[in-house]
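Participant: pasting the sequence and the predicted model now:
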Amino acid sequence: MIKLFSNGVYLINNKDIVEDCNEVNLILKNKIGDNYPSKEEAKKNTIAYNILKEHNTSENMEKLKIKFDKLASHDITFVGIIQTARASGLEKFPVPYALTNCHNSLCAVGGTINEDDHMFGLSCAKKYGGIYVPPHQAVIHQFAREMLAGCGKMILGSDSHTRYGALGTMAIGEGGPEIVKQLLCKTYDINRPEVVGVYLTGSPQKGVGPQDIALAIIGAVFANGYVNNKVMEFVGDGVDNLSADFRIGIDVMTTETTCLSSIWKTDNKIKEFYDIHGRVDEYKELNPGSVAYYDGMIYVDLAKVKPMIAMPFHPSNVYSIEELNSNLNDILVDVEKKAGISLDNKVKFTLRDKIHNGKLYVEQGVIAGCAGGGFENICDAADILRGTSIGSDEFSLSVYPASQPVFMELVKNGRIADIMATGATVRTAFCGPCFGAGDVPANNGLSIRHSTRNFPNREGSKITNGQIASVALMDARSIAATAANKGYLIAATDIDVNFTKPKYYFDKSIYENRVYDGVGKADPSVEIKFGPNIVDWPKMSALTDNLLLKVVSVIHDPVTTTDELIPSGETSSYRSNPLGLAEFTLSRKDPAYVGRAKEIQKAEKARISNESPIDAVNELDPIFTSIKEVFTDVNNKNTGIGSTIYAVKPGDGSAREQAASCQKVLGGWANIAKEYATKRYRSNLINWGMLPFVLEEELCFDNGDYLFVPNIIESIKEKKTSIKAYVVNKSMKEFELKLGELTDDEREIILKGCLINYYKA
């Protein structure tokens, strides 16, 4: 089904794969002749390389400085981004910037504050010259596909699922500060990423959908980091056999592999997509060169992929539905063991009570968002559901078309009526089911969803309140089959259905009538509308010569998601209030974190006010006594005091900058990790002036210990990658921290204390 090559490969004429080996030159000579390119030249023949080259403003293709064509943010992130940019000197949006409102669309939590954010966004679009997409019109990525994407273009978004590679657009999801840099006409600085080919061959079985292919790939590459921070480039004869919608459905899920970005070869089906959307001029054919070198290769036989299911609590926890149903009890036992690690065994979690007469019963189905809410997914689901009933028991089904144009066409062609007649409900475009703000199941409920993630709490439960529900990811077709089966799990390949495949017609008048397009029409006279929950960032201090860090949380999980660092769901209503949101930091993973961080922050606040840190936090007296026995020049002026957390591998999941900024607001100076799950989380730390330390040796400190890092400014300025530190509680025990590669700008940002300070300077 899926093969991972151990070495790099040459792809010849988009067809023949030659693995890099000792005899590779002889093989290439036999296939091509004497004029075969070198490995370095063949690397330049990937689609990804050429798009990056066109957007690189440096003269060095190893050290990229990228300027993007367009930007996109949603209402959980755009307020903080614009507030940061305003504080840093923003005058107008230099490129098209779309502000969509698809996350905080519901106004039931916190009074007016969600709609206040929306009005802030509209006023900023008018003042700075942007695009404003009102609530319920489109989820961010569907709008970008329909209105922003273009072959050979690059888009930067502040949502991790910013992926438009199927449409020939290299898109990257990053934390808000990277959007700020683009708004201030700065660059996205990164080492040239490796490119991994994804060779698709054959055609999917009837009933197999894009989510099935995506989950199979995620299951094969996540744990081993095969594509971590690399670009996935989709090639092969199998691409030709997939519709544009099908490709999009696979592409959006590449985020869950932890890759940096994705790109696909393009053809007439993609040209037709642009033509349907009135933007055929955005199309051009993209293909790798006749001999292209990839740093790895994922070979996927589409015909052998079966309907898949990602069990709680990660998209990589993948089984075929057939395998699950055949070994139900054994697999559920294994799922429960893995879940115990994710949940720290804080609540009782079982799925074996879902076994009814040897079958798995689920309480809910959801087809939604940037992954599930596409036209073809819903049409195929309607074909399966037509003439059936979802029943009147616990099982429910809700469907969210990804945009109003998609919704409109489904109304016109009758598919909405077919779905509603079964007892299912149809909603407007909203991302809530993907991050825990919509369709929350009952306690102990199991929801099957064609959405992007199934981390703990992504369905809205609260472990700290004793509530637990869970999500399994599936394709819309098998969700529909299960719905027609009254909630008993079944694969779409196990039913008889005629897929009608109606043609899609895009009605652009929907956006023309409602979306504000101010690109190129910035009006400085417009006053920004601020709601009472929209608060400026607090003042942040520059780095000091030395650091005293109290460890306020130690997380031993193999991976820590951004959802665990700052929960999604109802907390998103406070995303425009840095201090208010910070109160939720680690609340579902380590509820004592906030109190510990704020307690040690009292010492730093006292220090900044020229008061005694020891008077503010008495336990510091013996700590400073121990430090001064070795470092006699330590004083209140040259030694900052704050907090740090340790996590094995933090940062998987969302791009949201608040996973880092909330720690900073509470006095965090650093993270310490064995490694960072994603480039974007590490960048978020840096942009908020936090040190992204790596501890390669065994953990040598405990929660509550104090760590002293001397001469940190000197180390950063001298570009040292190895830093001496000390566990103060343990007789000044020395250990080593790694800092990793930093650009000159990143070093300066850390020295200044955060990106805002950097631009002010």
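Facilitator: It's in.

Participant: from here on, just use CA atoms for contacts and neighbour counts.
Facilitator: OK.

Participant: for stretch 411-425, what is the distance to the chain centroid?
Facilitator: Offset of stretch 411-425 from its chain centre (C-alpha atoms, centre = their mean, to the nearest Å): 32 Å.

Participant: okay, how far is it across that stretch, tip to tip?
Facilitator: By C-alpha to C-alpha, to the nearest Å, the extent of stretch 411-425 from end to end equals 13 Å.

Participant: buried sites along it?
Facilitator: Going by neighbour count (16 or more other C-alpha atoms under 10 Å), the buried part of stretch 411-425 is Arg415, Ile416, Ala417, Asp418, Ile419, Met420, Ala421, Thr422, Gly423, Ala424.

Participant: next, the one to line up against it:
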Amino acid sequence: MVTTLEHGCYLINGNTLVPDDAEAAAVLASNGVSEDAAKSAKENTIAYGILKEHNTSGNMEKLCVKFDKLTSHDITYVGIIQTARASGLEKFPIPYVLTNCHNSLCAVGGTINEDDHVFGLTAAQKYGGIYVPPHQAVIHQFAREMLAAGGSMILGSDSHTRYGALGTMAIGEGGPELVKQLLGQTYDVDMPGVVAIYLEGEPKKGVGPQDVALAIIGEVFGNGYVKNKVMEFVGPGVEKLSADFRIGVDVMTTETTCLSSIWQTDDTIKEFYEIHGRVGDYKELKPGKVAYYDGLVKVDLSSINPMIAMPFHPSNVYEIAEVNRNAADILADVEKRARVSFGDSIEYSLQDKIKDGKFIVEQGIIAGCAGGGFENICAAADILKGHFIGNDRFTLSVYPASTPIFMEVVKNGAAATILETGAILKTAFCGPCFGAGDTPANNAFSIRHSTRNFPNREGSKVQNGQVASVALMDARSIAATAANQGVLTPATEFDGELKKYKYHFDSEIYKNRVFDSHGVADPSVELQLGPNIKDWPKMSELPENMVLRVVSEIHDPVTTTDELIPSGETSSYRSNPLGLAEFTLSRKDPAYVGLAKEMRAAQDALVEGKDPIAAWGELKGVMEVIGKKFSGVNNDNVGFGSTIFAVKPGDGSAREQAASCQKVLGGWANIANEYATKRYRSNLINWGMLPFVIEEGELPFKNKDYIFLPGIRDAVKNKDEVIKAYAVAGDSITEFELKLGNLTDDERQIILDGCLINYNRVK
């Protein structure tokens, strides 16, 4: 179904694969490929060509990328603009779109969500941007409809910034990386590996894009096969897929932990641009005659069946038919996995979902950048036609990804078909994807065509004894399950007709409502700041020596950004750094905030010229132990802060707040065996935090121990490969080693200055 190659491969004429093994040279020669052509084949991928056009360094091994466009939504753009303002922003130098699809609802009461929206509108007017009001479109659908262009690059402050199917290489990063672009700086990254995603065959009836995506994720996530690489979709199977189908697969590439994605383009994509009135933005993209890839994922589309990603990760993948055959065993495995994350804090069981031998679910959701596409909704309507979802516990909600899509399904009758089943049709909103809409009942099981199913992602609160489960499925199988009134059902069991619907895009909808400055800034406009919108607090530069307290120790195999800073109702506080910080690790380690504040109090006292030991008395004994070995350490050359340990933190969202909240609480570092994503590590660096790596094995410290880092400032400045550290517990002090990994010169200076804001102020 989906297989990977252990090494690289060549692709000849877009169809012939030649593994890079002992026989490669002979096979290449027999296909008319010269030795020189083989040597330069790495430069013939689509990805290499696009990156070369956007690289400003002159060195294709060390990229300094400038993007064509930027995009953010309403839980990221306030912090980004506030950071850029603090660094001297006067005008958006490239098109910057501010969408409003996350805090569209006033989830916590009061005016704070709409205050953010007004801030966004006035920012677009003042700095020359584009403002998309709430309920008009989810961020990624607007980008597909209005921003994507063949061969271009877009940077977005949302992890699912993926427009590769349309020929746009897009990357989702934390807010500070957008700040750099707004200030004329670059996105600095080593040349990523490029992995061919070779598609062949054709999907069977009832199989949708989410099924293909989940099959790929299940194969490559666990082994990190495409981690921080570019996934390049090629092969004869591409032309068998509609534009919407390709888009649906592409958006889910984020869940593989790849850096970005790009697809070969053809007349199907050209037609997409024609439909949207932008045919001039189409560009044919395909690999060169002979292209070399660092890896190969081979996907036989015809062999893929309806899939389900069981709780609590998109990689926990099964065929739906397998779940129905072995529900008890698979649910027991989910419960076992849940105990790793939840511990004994909550009772969690799914065995009651099996009734009379059938797997029963309570909720279906088709929504957002993954599920809310035109073809997904029309296919769901075809499957639902003539059925009703029942009047028991099962519910179904459908969210078109944009108002133009909503209008079209109203015009073609799909909306009426869906509504008459008892399902609900709602406006464009990302809430169900991150826990701010359609939260299920306690212990309910929700099936969703959305992007993620991490713990707490659906809005439950484990610390309050509330937990629900989310599984990812394609819209087609969700509709089949809804037609069966909640009995888990693959769409391949649907024996009716899945029609082909023509899409007509109405551009007047956006012309009549979206504010577009066309790049013209109006400095006379005053930013409107609601009472919840706060500036970033002042942050200190990295001291000569550092005392860290370990304030959380997490041994889960992977820690998501949802666990570092919860989503859902907390999103409304993302315009208030100190207010939001109160939620840090609240659903994973509720003691964290209090422990971190104790160390922040010591650092605050130090900055104010007061005695840090008076602010946090436990430091007296710690400093005495350190002083016996390092006699020169005193208040003039030391800093105090906190750190967390996690095995593999940062999977999931691009949200910078996963790092910034730690920083404003006095965090100076993370310690990990590895980082799940580049974007989380970049967030740490941009907020002046040390991204330490420690070798796997027994830790030399435990939670609430202290770590002393002598000469840490010089170690960063001098690019030391190994950082000497000392664990302080009671009267003992134990030496161990940490590493920082590769850092650019600018990244080192950002850490030295204390954060990106300070770095830009110094510049």
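Facilitator: Okay, I see it. Worth saying up front: this structure is predicted, and the values here are computed from it rather than measured.

Participant: ok so, going back, tell me the two of the buried residues of stretch 411-425 of structure 1 that are most distant?
Facilitator: Arg415 and Gly423 (13.5 Å; C-alpha to C-alpha).

Participant: how far away is the aligned residue in structure 2 for Gly111 of structure 1 from Phe119 of structure 2?
Facilitator: Residue correspondence to structure 2 (TM-score structural alignment): Gly111 of structure 1 is matched to Gly110. From Gly110 of structure 2 across to Phe119 of structure 2, the span is 16 Å (C-alpha to C-alpha).

Participant: now do Ile154 of structure 2
Facilitator: Distance from Ile154 of structure 2 to Phe119 of structure 2, by C-alpha to C-alpha: 23 Å.

Participant: how about Asp267 of structure 2?
Facilitator: 41 Å.

Participant: so for these two, which residue has more residues nearby?
Facilitator: Neighbour totals were compared for Asp267 of structure 2 and Phe119, and Phe119 leads with 22 against 13 (other C-alpha atoms under 10 Å).

Participant: from Leu182 of structure 2, how far off is that one?
Facilitator: With C-alpha to C-alpha as the criterion, Phe119 of structure 2 and Leu182 of structure 2 are 17 Å apart.

Participant: then Leu619 of structure 2?
Facilitator: Distance from Leu619 of structure 2 to Leu182 of structure 2, by C-alpha to C-alpha: 41 Å.

Participant: more crowded one of these two?
Facilitator: Each of Leu619 of structure 2 and Leu182 has its neighbours counted (other C-alpha under 10 Å); Leu182 has more, 23 against 19.

Participant: all strands of the stretch 351-500 of structure 1, in order?
Facilitator: With DSSP state E, counting those that start in this stretch as the criterion, the stretch 351-500 of structure 1 has strands at 355-356, 359-360, 364-367, 396-399, 425-426, 446-450, 470-473.

Participant: which residues does the third one contact?
Facilitator: By that I understand strand 364-367 of structure 1. If you take C-alpha atoms under 8 Å, 6 or more residues apart in numbering as the criterion, strand 364-367 of structure 1 is touched by 373, 378, 394-400, 433, 439, 441, 445-451, 476, 479, 483, 487.

Participant: please list only the buried members of these.
Facilitator: Among these, the ones that count as buried by 16+ other C-alpha under 10 Å are 373, 378, 395-400, 433, 439, 441, 445-451, 476, 479, 483, 487.

Participant: any idea how far the residue sitting furthest away from the middle of structure 1 lies from Ser731 of structure 1?
Facilitator: Computed with C-alpha atoms, centre = their mean, the residue of structure 1 farthest from its C-alpha average is Glu629, at 45.9 Å. For Glu629 of structure 1, the distance to Ser731 of structure 1 equals 11 Å [C-alpha to C-alpha].

Participant: what's the counterpart of Leu685 of structure 1 in structure 2?
Facilitator: Under the alignment by TM-score structural alignment, Leu685 of structure 1 pairs with Leu684 in structure 2.
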